[in-house]
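**Student:** Sequence and predicted structure, then a few things I'm wondering about:
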Amino acid sequence: MLPDFETCFRAMQSKDPRFDGWFFIAVRTTGIYCRPSCPATPRQRNVEFHPSAAAAQRAGFRACKRCRPDASPGSPEWNLRGDLAGRALRLIADGVIDREGVPGLASRLGYSERQLNRTLIAEVGAGPLALARSQRAQTARVLLETTSVPITDVAFAAGFASVRQFNDTVRDVFATTPTGLRARRRPGEAGEPGWITLRLPYREPMQLPGLLDFLGAHAVAGVETYADGVLTRALRAPSGPALVRLSAGDGAVRCSVRLTDNRDLAAVVARVRRLLDLDADPVAADDVLARDPRLAPLVRKRPGLRSPGTVDGFETAVATVVGQQVSLAGARTVLGRIVAAHGDVAFPDEPWRLFPTPATLAEVDPAVLPVPRSRGRCLQALAASVAAGELDLDAGADRDDIRARLLALPGVGPWTADYLRMRTVADPDVLLATDLVVRRAADELDIDLTDGLPSWAPWRSYATHHLWAHLYGDLWSVTP
């Protein structure tokens, strides 16, 4: 929800970038909207505030060319909220409207189109179509300013139905033409042929090298590699295989993307942002957790520690089941063998493979999987449930429902269900109190876990990671 006017105005005066993405400033005298950290200083009587870029655009304002508000980190509120609006916004970011339309989005969420539209307008000031339009505009700007993709191809790659719609939107949102945006591209900015290189913003502080180390420690052969601080991995995008390279940049994540179809750019970027937890509000989490004197030294040591998500919920679920009661190295070996036997080739004549689909693993005889027979049956039941649409492990899943459905599968206990709730649907408030490493860390710190530590809410997932890090350093979890 949008904070009150005075709170927003004070945040605007502070120029604190931590508020970027929380709300947007619209200046009635200029007709532009900005992020809170924009250097511009409009008078109080001339401003109004909007909860989303789409809402500001819907009200007739265009994006500031100086601060580029459309490129700010997403609102951390939607990481916290598991309600209809939060689930809808995560699916819109994943490109569901472009692929399935508003009816498909409503069906995925289990609500009527009318109720979905009413809820989004009430919560973020814009309906699903306006939100999708805003996202298309941002994707178009990125492609125009960072690649040499022909302008006509950019229109369709960004998700527009026609070149005319594309031209009109760019003029409305950016007060220029697509040719004008392309002119901003500096010589050589397009980078490697076939790759799109982006800067993914986040709120400071952030332990990015440690986060990449964590993900690299869990890299599965064939799907991922990690070397010299660069994580590279293949993934299934909606229209075909994609390859992403992630590394630390200057105050942002450097993300290079190679796509089968440029229309997948927005979806791939949204998944990378969830994987790295880039839309989190680390100051808010650290403030709550540091109030506990037993956690305060851990927070001071690793300010801005993130709770990593996933680019593929099913892949993470399989890795978690495989990793039960085995070492991290052993789990990676098993997962590499599963990928080699059942994964698809991502690109011809290249070593990259895609993690097996749920439909593929559902048809595999559990006896041939390189895991104990009971775990093989669990993997098959998991795959069959996801393949049949009975279990959603994506950004739009209901957090309570996903836990109940996981617990109904053979071989899935509370720890596994809670860990997957934390990773696959990015629930920020999961305390893995039964985890052996968490318990060992808690014992060392004289923390009693029996009451669930309600004072740590709604950031108990981050507390879990701090407790893991207390014993394991930057490779802070031994769980796949």
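**Tutor:** Sure, I can see it.

**Student:** Going by C-alpha atoms from here, please, whenever you check contacts or count neighbours.
**Tutor:** Will do.

**Student:** and Thr7, how many residues sit next to it?
**Tutor:** Neighbours of Thr7 under the rule other C-alpha atoms under 10 Å: 11.

**Student:** correction: Leu409
**Tutor:** Around Leu409 there are 17 residues (other C-alpha under 10 Å).

**Student:** surely it meets Leu382?
**Tutor:** Yes. Contact criterion C-alpha atoms under 8 Å: Leu409 and Leu382 qualify, at 6.8 Å.

**Student:** what about versus this one:
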Amino acid sequence: MPGGPLDLGLVLGPLRRGPGDPTFRATRDGSVWRAVRTPAGPGTLRVYGHGGEVCAQAWGPGADWLLEQLPELLGAADDPEAFVPRHRLVALARHRRPGLRLTRTGLVLESLIPSVLEQKVTTDEAYRAWRLLVRRFGEPAPGPAGAFERPMWVMPAPRTWALIPSWEWHRAGVDDKRASTILRAVRVAARLEQAVAMPAAEARARLEVVPGIGPWTSAEVVQRSHGAADAVTVGDLHLPGIVGWALAGNRHADDSVMLELLEPYAGQRHRAARLILLSGQAPARRAPKMPRVDIGLL
């Protein structure tokens, strides 16, 4: 397990796709639950603190794989000491969040599919689509998580994704472009999962061979699958303005300005951006939120 402070919510929080994510649950006792499709099959993982230690339980065919992967999931492969703050705001954020580590799931598809769903739509729309599709086509999580008041679900297998009819994508609010990208990805799922053994840059290049997967999506994936400390997200609607405001008082910063501001953190730009987001320093919203589009009306 990683040494030093460990905040389960901060470490595993990026794996949660909205408050109703059927594959992720944080309970009042401080436990974090994950329902996962592992290379060995479906599994459920519970991680919790007890007496100053981190404990875990797992169920299902994927239980052993989940427990073997647990140290990296909790950031054992991460090196937060390699990060040197260059701005007071970033230094303060790091001081206030000593338990932040970058998770490494060792899985590609579980981050890729929800990331594709988040392309060019509001987060609420993407979270709804993920929630509906997983509950309709996934399978109940093994172990006690399947008996929760709101049962947890394991996401569908690649072949199941490939067989989802067009009207079900439509019902979930997913347009043809995003659905087609997911269908192309699941057809080469094995090749994409092999990318976990590659350096993050090579993994991103392999992902981006699939039409519809660009730099925004590949960065969002390797941040989770690889714990990639330098995979800063470009092409995001809000991140450049947040970074620009926090580091230079520039709410109108674009990707090029953001990357210039983050250049002192080369090798650790994703971690720097994460700390900036955790600082809470964001410009007041002036423009209306991205409008929701009901594809059923198109």
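**Tutor:** Structure's in. What do you need? Predicted model, so just to flag it, every value in this text is computed and none were measured.

**Student:** residue in structure 2 matching Trp456 of structure 1?
**Tutor:** Under the alignment (TM-score structural alignment), Trp456 of structure 1 pairs with Tyr265 of structure 2.

**Student:** Three-state assignment for the closest residue to that match other than its chain neighbours, please.
**Tutor:** Residue nearest to Tyr265 of structure 2 in three dimensions, not counting chain neighbours: Ala272, with 6.8 Å by C-alpha to C-alpha, 6 or more residues apart in numbering. Assigned by DSSP: H, G, I helix; E, B strand; the rest coil, the conformation of Ala272 of structure 2 is helix.

**Student:** right, and Ala272 of structure 2 touches Leu89 too?
**Tutor:** No. Checked against C-alpha under 8 Å, the pair Ala272 of structure 2 and Leu89 is beyond contact range at 10.4 Å.

**Student:** more crowded one of these two?
**Tutor:** Neighbours per residue, other C-alpha under 10 Å: of Ala272 of structure 2 and Leu89, the larger number sits with Ala272, 28 against 17.

**Student:** contacting residues around the more buried one?
**Tutor:** Shown in contact with Ala272 of structure 2 (C-alpha atoms under 8 Å, 6 or more residues apart in numbering): 85, 90, 262, 265.

**Student:** Give me the neighbour count for Asn81 of structure 2.
**Tutor:** For the record, residue 81 of structure 2 is Glu, not Asn. Neighbour tally, Glu81 of structure 2, other C-alpha under 10 Å: 6.

**Student:** Quick one: map it onto structure 1.
**Tutor:** In structure 1, Glu81 of structure 2 lands on Val283 (TM-score structural alignment).

**Student:** Remind me which helix or strand that match belongs to.
**Tutor:** helix 282-290 (DSSP states H and E).

**Student:** What range does the helix or strand that that helix is followed by cover in structure 2?
**Tutor:** Moving toward the C-terminus from helix 282-290 of structure 1, the next helix or strand (DSSP H and E) is helix 296-301. Using TM-score structural alignment, helix 296-301 of structure 1 corresponds to residues 91-96 of structure 2.

**Student:** which residues touch the strand ranked longest in structure 2?
**Tutor:** Across structure 2, the longest stretch assigned as strand under DSSP state E is strand 41-50. For strand 41-50 of structure 2, contacts defined as C-alpha under 8 Å, 6+ apart pick out 8, 30-37, 54-63, 66-67, 141-143, 145, 154.

**Student:** mind running it again at 7 Å?
**Tutor:** For strand 41-50 of structure 2, contacts defined as C-alpha atoms under 7 Å, 6 or more residues apart in numbering pick out 30-37, 54-63, 66, 141-143, 154.

**Student:** Of these, which belong to strands?
**Tutor:** Per DSSP E, the contacts of strand 41-50 of structure 2 map to strands at 32-37, 54-59, 154.

**Student:** What's the PyMOL line that selects buried ones from those?
**Tutor:** Here is the PyMOL command that picks out the buried ones among these, judged by 16 or more other C-alpha atoms under 10 Å:
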select buried, resi 32+33+34+35+36+37+56+58+59+154
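
**Student:** Excluding sequence neighbours, find me the nearest residue to the aligned partner of Phe137 of structure 2 in structure 1.
**Tutor:** Structural alignment (TM-score structural alignment) places Phe137 of structure 2 against His342 in structure 1. Leaving out its chain neighbours, the residue that sits closest to His342 of structure 1 by C-alpha to C-alpha, 6+ apart is Pro356, at 5.7 Å.

**Student:** Please give the number of neighbouring residues around Ala266 of structure 1.
**Tutor:** Neighbours of Ala266 of structure 1 (other C-alpha under 10 Å): 23.

**Student:** what does Glu68 of structure 2 give?
**Tutor:** 10.

**Student:** what's the answer for Glu202 of structure 2, then?
**Tutor:** 13.

**Student:** Now do it against Val121 of structure 2, distance only.
**Tutor:** Applying C-alpha to C-alpha, to the nearest Å, the value for Glu202 of structure 2 to Val121 of structure 2 is 27 Å.

**Student:** try Gly75 of structure 2
**Tutor:** 30 Å.

**Student:** which SS class is the residue lying closest to the match of Glu81 of structure 2 once chain neighbours are set aside?
**Tutor:** Here the nearest residue to Val283 of structure 1 in space, its sequence neighbours aside, is Gly304; by C-alpha to C-alpha, 6+ apart that works out to 6.9 Å. What three-state DSSP gives for Gly304 of structure 1 is coil.
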